[in-house]
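Novice: No letters, just coordinates:
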């Protein structure tokens, strides 16, 4: 799994995503995952990966972005060895973000979505970011919405966009902890089942490895959408 660290600085959030599913019900035949009655098929997931690989190779900026993140220690993919696991985690994360928005009063206004887009550098940067995290460009609006949901939630919980004092830092960390609990509740509340070939669902830890669970150091204030530090 990827453990994430949130920081609110220079008007942007920095976090790394993790997501997956658990439960005892058997997975439906041909499904990579199910979310309630919705099925993400292995064939559709395979198409997502094929499209991503083709588009990623054609976008040098996306490759440079991923390399820069990795060099700085930012892990922006769930499993660098498995594009399918990475894509599946992101797709499930969009469902969780939708639940957070609907259930916890974090539906972003258009102006809040536009703010996040500007903070990330605009549509072109967002396209490369979507490819860098392991999804084809057609998912950039979904990614932007997920990021805006997290940003809106944190703001409404009292996070300070640009912490300048120890009190600001404390307030932001408290907001992040509350947001993390809300994301955990949202993940738990969704009926998500994962095909064992892609791992297991753990509501607190996210998508666990297919074999042995690996622990990684770090605080996990918010397990939500990806917002790498682009600075």
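Specialist: Everything's here; your move. Just so it is clear, the structure is predicted and the values come from calculations on it, not from any experiment. Residues are numbered from 1 along each chain as shown.
Novice: rest of the way, CA atoms for contacts and neighbours
Specialist: Fine.
Novice: All the strands of this structure, residue numbers only.
Specialist: Along the chain, the stretches classed as strands by DSSP state E are 7-9, 12-14, 31-35, 38-41, 192-194, 200-202, 206-208.
Novice: Can you list the buried residues in the longest helix anywhere in the chain?
Specialist: The longest helix of the chain (DSSP state H) is helix 166-189. The neighbour-count check on helix 166-189 (16 or more other CA atoms under 10 Å) flags 168-169, 171-188 as buried.
Novice: same check, this time on stretch 26-36
Specialist: Within stretch 26-36, judged by 16+ other CA under 10 Å, the buried ones are 27, 31-35.
Novice: With distance to residue 86 as added columns, please give these in JSON lines.
Specialist: Formatted as JSON lines, the buried residues of stretch 26-36 follow (distance: CA to CA, whole Å):
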{"residue": "27", "distance to residue 86": "19"}
{"residue": "31", "distance to residue 86": "16"}
{"residue": "32", "distance to residue 86": "12"}
{"residue": "33", "distance to residue 86": "13"}
{"residue": "34", "distance to residue 86": "16"}
{"residue": "35", "distance to residue 86": "17"}
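Novice: Structure two is appended below for comparative analysis:
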């Protein structure tokens, strides 16, 4: 069973794909043509979303657990879109708070997670893919997002990992999403502002989760 973790631990979400090329700025208001979702003045294109989904599918097919992963991935498009939308909101909240993450800080999160898997990168990649639908190529942005969330909690005056910090983080992300406005293409579902997800595809804000270290190696 996947276990939650707080933003202080080594690795989030969903993963999340920070600074994703799927997000494109719209000059004079959001253009919904060809959009899977619109977040503020940014849109996540259907084509870019499908590219992300295809990337995950390819990694699943190459996995020893490929048949199982493919059979259980019926909501992959919606799950991936949820993570992209959440990432856009997290990035905006961090920017508003003046929070940034260096490459070195993201690498530290990656190294800490890798240590939990005995230095076995394939085992870590397999766990990210199996439990969160994160393709190996997206691992670096995944860890960068974790580091960003941890620093965002610190900027709010809390220790990463504290209950108060977790609550404060949920609050600021929810308010940021409401301020930006989120519109989802009906083919993928509807945005649930309380859960900060599309339909029932995920829990409330993916405030960093870590794959179980017992995941099998690829």
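Specialist: That came through, no problem. Just so it is clear, the model here is predicted, and its values are computed rather than measured.
Novice: Put one on top of the other, what's the TM-score?
Specialist: Once the chains are laid over each other, their TM-score by TM-score structural alignment, normalised by the length of structure 2 reads 0.68; 190 aligned residues with a CA RMSD of 3.7 Å.
Novice: could the strands of structure 1 go into TSV alongside distance to residue 150 of structure 1?
Specialist: Formatted as TSV, those follow (distance: least, CA to CA, whole Å):
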stretch	distance to residue 150 of structure 1
strand 7-9	11
strand 12-14	9
strand 31-35	21
strand 38-41	23
strand 192-194	20
strand 200-202	20
strand 206-208	17
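Novice: Nearest to residue 159 of structure 1, out of those strands?
Specialist: The closest of these to residue 159 of structure 1 is strand 7-9. By CA to CA, the value is 7.8 Å.
Novice: any idea how far residue 33 of structure 2 is from residue 46 of structure 2?
Specialist: For residue 46 of structure 2, the distance to residue 33 of structure 2 equals 9 Å [CA to CA, to the nearest Å].
Novice: and what of residue 6 of structure 2?
Specialist: 37 Å.
Novice: how about the closest residue to residue 103 of structure 2 other than its chain neighbours, what does it touch?
Specialist: Closest residue to residue 103 of structure 2 apart from its sequence neighbours, by CA to CA, 6 or more residues apart in numbering: residue 144 at 7.6 Å. Each residue near residue 144 of structure 2 by CA atoms under 8 Å, 6 or more residues apart in numbering is listed here: 18, 101, 103, 105-107, 109.
Novice: And those residues, which of them are buried?
Specialist: 18, 101, 105-106, 109.
Novice: Tell me the one of those residues nearest residue 10 of structure 2?
Specialist: For these, the nearest to residue 10 of structure 2 is residue 109 (5.1 Å; CA to CA).
Novice: which non-adjacent residue is nearest the closest one?
Specialist: Distances taken as CA to CA, 6+ apart put residue 10 closest to residue 109 of structure 2, at 5.1 Å, once the chain neighbours are dropped.
Novice: And the alignment partner in structure 1 of the one you found, how far from residue 224 of structure 1?
Specialist: Using TM-score structural alignment as the criterion, the counterpart of residue 10 of structure 2 in structure 1 is residue 12. As judged by CA to CA, residue 12 of structure 1 and residue 224 of structure 1 stand 14 Å apart.
Novice: okay, these two: which has more neighbours?
Specialist: When residue 12 of structure 1 and residue 224 are compared for neighbours, residue 224 comes out ahead with 28 against 23, by other CA atoms under 10 Å.
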